[in-house]
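[1] what follows is a predicted structure for the sequence shown.
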Amino acid sequence: MDTKTPLTFKVIDNPGTPNRELHIDFTQAFRSLSSEARVVQFRDHINNLQKNIAHHSQDDAARQGMVVILQVSKEILPFIEGDEIPLDETVVIIITSEFQLGNLANRGNTH
């Protein structure tokens, strides 16, 4: 997977609960770009993910992770385009026992 990405990801376990959190942050390099340059880089990021996904088999763990990142990135893109997201804050996605990242990856449309 291409490691040049505008995002960083962390999965946080919540002891005592079946839930986890996916923490998403924007890199400092991405935050320092102009609004227009951020849109271009974020679209490139999505295109690169789509290309990389095509080179992995369906059951490849790396592919599944890339699909999740792609889906999250597609959800964030309109906010990047509209300059409507605070880039210095962490986006947190709660992952419940009913919602697992692998299930999301298996359901995802990658094109």
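    Thanks, I have it.

[2] rest of the way, CA atoms for contacts and neighbours
    Noted.

[3] quickly find the element holding the spatially most central residue of the chain.
    Compute the mean C-alpha point of the chain, and by C-alpha atoms, centre = their mean the closest residue is Ile69, 3.1 Å away. Under the assignment given by DSSP states H and E, the secondary-structure element containing Ile69 is helix 61-81.

[4] ok, residues contacting that helix?
    In this structure, residues lying in contact with helix 61-81 by C-alpha atoms under 8 Å, 6 or more residues apart in numbering are 1, 35, 38-39, 42-43, 46, 49-50, 52-53, 56-58, 85, 101-102, 104-106, 108, 110.

[5] let's bring in a second one:
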Amino acid sequence: MQIQGPLKFSVAAAGDASAGYELFLDFSEAFRQMDLAGQVAEFRNYLNYMTELLITSDLDEHNRQGMLVAQQIAEQLLPHVEKGELELDETINIHVRPGSPQVSLVDLVRQAQE
């Protein structure tokens, strides 16, 4: 499932399979071009959109878990977006260990790219 919004998720293997995965988060070009007030409004709308998808979409448990992880990441970023503290041109890198709940987000991103 592709989630439209200011964040773009991508994934890569972190060395060997036992090392887990790397999640990469980038802000969309359109988001980076907005002023701070526009970015805050867009990011809040994005969080509301994900909440609505989780409530109304017929997701299997695996995809629901991936969406929840994406939502939690966005919720953690919101205060920093609100304060303009993030370098929006830089990629955020998150290491995911094998067997962690975030692996479902990795799978969700892979499905969206196929």
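    Ah, there it is. For clarity, every value in this text was computed on a predicted model and none was experimentally measured.

[6] re the thing from before, what does the residue nearest to the centre of the first structure align to in the second structure?
    Residue mapping for Ile69 of the first structure onto the second structure gives Ala70, with TM-score structural alignment as the criterion.

[7] any idea how far its match is from Asp35 of the second structure?
    Distance, Ala70 of the second structure to Asp35 of the second structure, by C-alpha to C-alpha, to the nearest Å: 24 Å.

[8] from the centre of the first structure, point out the most distant residue.
    The centre of the first structure is farthest from one residue, Gly16, which by C-alpha atoms, centre = their mean lies 26.1 Å away.

[9] so that residue: helix, strand or coil?
    In terms of secondary structure, Gly16 of the first structure is coil; the call rests on DSSP: H, G, I helix; E, B strand; the rest coil.

[10] and Ile12 of the first structure, by the same measure?
    Remark: Ile12 of the first structure carries the secondary structure label strand [criterion: three-state DSSP].

[11] contacts only, for it.
    Neighbour list for Ile12 of the first structure: 20-23 [criterion: C-alpha under 8 Å, 6+ apart].

[12] ok, now Arg43 of the first structure?
    For Arg43 of the first structure, the contacting residues are Leu77, by C-alpha under 8 Å, 6+ apart.

[13] part of a helix, is it?
    Yes. The secondary structure assignment for Arg43 of the first structure places it in a helix, going by three-state DSSP.

[14] and Pro101 of the second structure, what helix or strand is that in?
    Following DSSP H and E, one finds Pro101 of the second structure outside all helices and strands.

[15] for it, give its distance to Gly38 of the second structure.
    Using C-alpha to C-alpha, we find Pro101 of the second structure at a distance of 32 Å from Gly38 of the second structure.

[16] Gly20 of the second structure too?
    Plainly put, Gly20 of the second structure is 35 Å away from Gly38 of the second structure if you go by C-alpha to C-alpha.

[17] which of these two has more neighbours?
    Comparing Gly20 of the second structure with Gly38 by neighbour count (other C-alpha atoms under 10 Å), the higher total belongs to Gly20, at 18 against 13.

[18] correct me, but the more buried one touches Pro101?
    No. Taking contacts as C-alpha atoms under 8 Å, Gly20 of the second structure lies outside contact range of Pro101: 11.8 Å.

[19] coming back round to it: next up, the contacts around the residue farthest from the centre of the first structure.
    The contact partners of Gly16 of the first structure, taken as C-alpha under 8 Å, 6+ apart, number zero.
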